[in-house]
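>>> pasting the structure only:
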């Protein structure tokens, strides 16, 4: 008996593919031209986090920075009772002491935390970040291939790479700062997205066991039915986590702001890809299975 109720997710996915391809192309162009706005975590330099006891303005800080090192590309990120100074070059001991002395004159209760990354360490952190994402994807491919079948694994990885890349693209386009917490957010998004995708894949596999698939339309109905049976669970989960991430972004400290922002963006793309990318890709692979009738996955 064909499933006739609800939305035709397989048909809608054709338009979603177009949207995703356009966003991907824009992201590739942005990355090629502008790259990412790396924080001091991924490039050599110093980061000075200052906890203040009174409000200081950028106009008060700029003369101090110019007196210390006007050519090092300093940046000021003010927050509530906090200020973060970024230097593209590593501050030497004298510059660091001078900076502390000058700011202490303005706020005697100020406290400082200086983080320094040398060029080799910055390269190693960037390299390890890429490795961590790749290893995660390889592990997911192996798990899904064993647990389900290779078509599910391919669909899951395409959806995951789609989510991760679009988050990176958004950060490139809007020049948001990429730090270590951003990498943690991407890995968290991958974990969340695969969990949501596996729920739908498991439902597809269960429905395959009892389905009699004779035509392409039967397979379309099966995918639509499986998505419809799990979509509310996916939406409720996504909305719940999204609200938490959004309030972390709005009310959280400066140190987790980029993590929270990446989570908010990634959750949107993750919910979208789980429904309109992963399952339809599996359908395309299954429907093109040559010389074999569609049957339950082993």
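Everything's here; your move. In this text the structure is predicted, and so the values were computed from the model without any measurement.
>>> CA only for contacts and neighbour counts going forward, please
OK.
>>> grab the nearest non-local neighbour of residue 4.
Distance criterion C-alpha to C-alpha, 6 or more residues apart in numbering; nearest residue to residue 4, sequence neighbours excluded, is residue 221 at 7.4 Å.
>>> what helix or strand is that neighbour located in?
Using DSSP states H and E, residue 221 falls within helix 216-251.
>>> how about the strands in the chain?
Assigned by DSSP state E, the strands in the chain fall at 37-38, 45-51, 75-79, 82-87, 111-117, 177-178.
>>> any chance of these in CSV, plus mean neighbour count and distance to residue 197?
Conversion of these to CSV gives the following (neighbours: other C-alpha atoms under 10 Å; distance: least, C-alpha to C-alpha, whole Å):
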stretch, mean neighbour count, distance to residue 197
strand 37-38, 16, 31
strand 45-51, 21, 39
strand 75-79, 15, 38
strand 82-87, 20, 39
strand 111-117, 15, 38
strand 177-178, 18, 27
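>>> distance to residue 149 added to those, as TSV?
Below are these laid out as TSV (distance: least, C-alpha to C-alpha, whole Å):
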stretch	distance to residue 149
strand 37-38	38
strand 45-51	47
strand 75-79	48
strand 82-87	48
strand 111-117	44
strand 177-178	35
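>>> so which of these comes closest to residue 57?
Among the strands of the chain, the nearest to residue 57 by C-alpha to C-alpha is strand 75-79 (8.2 Å).
>>> for residue 183, grab the count of nearby residues.
As a burial measure, residue 183 scores 21 neighbours (other C-alpha atoms under 10 Å).
>>> residues in contact with it?
The contact partners of residue 183, taken as C-alpha atoms under 8 Å, 6 or more residues apart in numbering, are residue 129.
>>> and the comparison structure, right after this:
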């Protein structure tokens, strides 16, 4: 078994643990800084909306694609000096066509750019197609994306509420999702990548991925906290921390497995192709998966613990647990391990310790009192009921 697998087994059994919930103020502080930086970048720089959202002109022409195709067409379009041209977006379509996108232009400038594209492609001008994309279409796409996001969040809240029978779990999951989306969009604004329909698809995809990891952790929390108020061995935060420790290696494995191919697509889309849907989609996926894994481990469970610890029943449980631990510490007996809050090997140690504590001690007997005699040995009959080993009176002396 690998070292990571051995660590995962120890974490699941409770042999070792890390206090994720106890350090929640640190995680909340890190998330607050990331969210503030993301919002600052979003409001200061804004999103670089693609042609699908802000409108523009798109040209397509057939050409033999080479390694210099993108740069050559970019230079050719810029050489036209069209008014309000900006930086054209040049992408290749397979290995036999090129697409050029510009900001909205006047009719004369559209003709100039079309002629430049035809000249660079080495084809007649009538073989270069051009179409204007209005901003109203992009506005419709943006409105539908926002509507889809709202519907998604409402459905997520309802499904988690019904599954866990706990509205606080829904609140923690939704806050974690908003945290993921805010940081992802903020990074988009800071880096300056174009926001296209592919970006919207990526953002909606990462919401599902982040939610999947969160539900796995919450399901383990529910398992560890079932009937917790009937005991005074551990608090809700202790049980939640155990759940995170039991699932953290799994979350790390799935995250790394997902990030490797997405990272490869991001490198290809950015370095090799230069621009296009692959770059827009892969960046949203890469950032969202990483942030989603972070929130599923450090943010969502900690929020759930904070919400639940405010309940009167959980506060009473916390007081009982703290009182018992103080009494145990005063008696000099080792306190029960927090990591073994659920059923597992630690339960045997707790039971053994309880047996030692419950055994009669010499100093507890009154002076001059004889010790309690040990019970007579018993033997089991065929029916399985223990019987005294002494012979019946009728058979004595025979």
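Good, I have the coordinates. This structure is a prediction, so every number in the text was calculated from the model and none was measured.
>>> the first structure: matching residues for stretch 290-299 of the second structure?
The aligned range for stretch 290-299 of the second structure in the first structure is 268-277, by TM-score structural alignment.
>>> which parts of the matching stretch are buried?
By 16 or more other C-alpha atoms under 10 Å, the buried positions in stretch 268-277 of the first structure come out as 269, 270, 271, 272, 273, 274, 275, 276, 277.
>>> could you pull out the helices for the first structure?
Using DSSP state H, the helices of the first structure run over residues 9-33, 58-69, 93-106, 119-147, 150-173, 180-210, 216-251, 257-273, 279-287.
>>> need the counterpart of the residue nearest to residue 4 of the first structure in the second structure.
Per TM-score structural alignment, residue 221 of the first structure is aligned with residue 238.
>>> returning to what we had before: any chance of the helices of the first structure in JSON lines, plus distance to residue 49 of the first structure?
Below are these laid out as JSON lines (distance: least, C-alpha to C-alpha, whole Å):
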{"stretch": "helix 9-33", "distance to residue 49 of the first structure": "29"}
{"stretch": "helix 58-69", "distance to residue 49 of the first structure": "13"}
{"stretch": "helix 93-106", "distance to residue 49 of the first structure": "11"}
{"stretch": "helix 119-147", "distance to residue 49 of the first structure": "19"}
{"stretch": "helix 150-173", "distance to residue 49 of the first structure": "23"}
{"stretch": "helix 180-210", "distance to residue 49 of the first structure": "16"}
{"stretch": "helix 216-251", "distance to residue 49 of the first structure": "19"}
{"stretch": "helix 257-273", "distance to residue 49 of the first structure": "15"}
{"stretch": "helix 279-287", "distance to residue 49 of the first structure": "45"}
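>>> for the ones you listed, which one sits closest to residue 77 of the first structure?
It's helix 58-69; of the helices of the first structure, that one is closest to residue 77 of the first structure (C-alpha to C-alpha) at 9.0 Å.
>>> packing partners for the helix holding residue 221 of the first structure?
Packed against helix 216-251 of the first structure, as judged by 3 or more C-alpha pairs under 8 Å, 6 or more residues apart in numbering; DSSP states H and E, are the following elements: helix 9-33, helix 180-210, helix 257-273, helix 279-287.
>>> so stretch 196-206 of the first structure matches what in the second structure?
The aligned range for stretch 196-206 of the first structure is 213-223, by TM-score structural alignment.
>>> what's the mean distance for that stretch versus the first structure?
For stretch 213-223 of the second structure, the mean deviation from the first structure after alignment is 0.7 Å (mean C-alpha distance after the TM-score superposition for the first structure).
>>> related to what we said a few turns ago, ok, the residue nearest to residue 4 of the first structure to residue 278 of the first structure distance?
The span separating residue 221 of the first structure from residue 278 of the first structure equals 16 Å under the rule C-alpha to C-alpha, to the nearest Å.
>>> and the residue of the first structure most remote from its centre, how close does it get to residue 61 of the first structure?
Distance to the chain centre peaks in the first structure at residue 105, reaching 41.1 Å (criterion: C-alpha atoms, centre = their mean). Going from residue 105 of the first structure to residue 61 of the first structure by C-alpha to C-alpha gives 11 Å.
>>> then residue 150 of the first structure?
For residue 150 of the first structure, the distance to residue 61 of the first structure (C-alpha to C-alpha) stands at 57 Å.
>>> go on, residue 138 of the first structure?
47 Å.
>>> same thing with residue 162 of the first structure?
For residue 162 of the first structure, the distance to residue 61 of the first structure - C-alpha to C-alpha - is 42 Å.
>>> who has more neighbours, the two?
For residue 162 of the first structure versus residue 61, the count of surrounding residues by other C-alpha under 10 Å is larger for residue 162: 20 against 17.
>>> aligned to that one, what sits in the second structure?
The alignment partner of residue 162 of the first structure in the second structure, by TM-score structural alignment, is residue 179.
>>> contacts only, for the aligned residue in the first structure for residue 133 of the second structure.
Mapped onto the first structure by TM-score structural alignment, residue 133 of the second structure lines up with residue 117. Residues counted as contacts of residue 117 of the first structure (C-alpha under 8 Å, 6+ apart) are 40, 41, 42, 43, 44, 45, 46, 90.
>>> just give me which of those are shared by the second structure.
When these are mapped onto the second structure and scored by both residues aligned by TM-score structural alignment, their matches' C-alpha atoms under 8 Å, the shared contacts come out as 40, 41, 44, 45, 46.
>>> residues near the nearest residue to residue 262 of the first structure once chain neighbours are set aside, how many?
Spatial nearest neighbour of residue 262 of the first structure, chain neighbours left out: residue 185 (6.0 Å); criterion: C-alpha to C-alpha, 6+ apart. Neighbour count of residue 185 of the first structure, defined by other C-alpha under 10 Å: 22.
>>> if anything else comes up later, I'll come back, but that's it for now.
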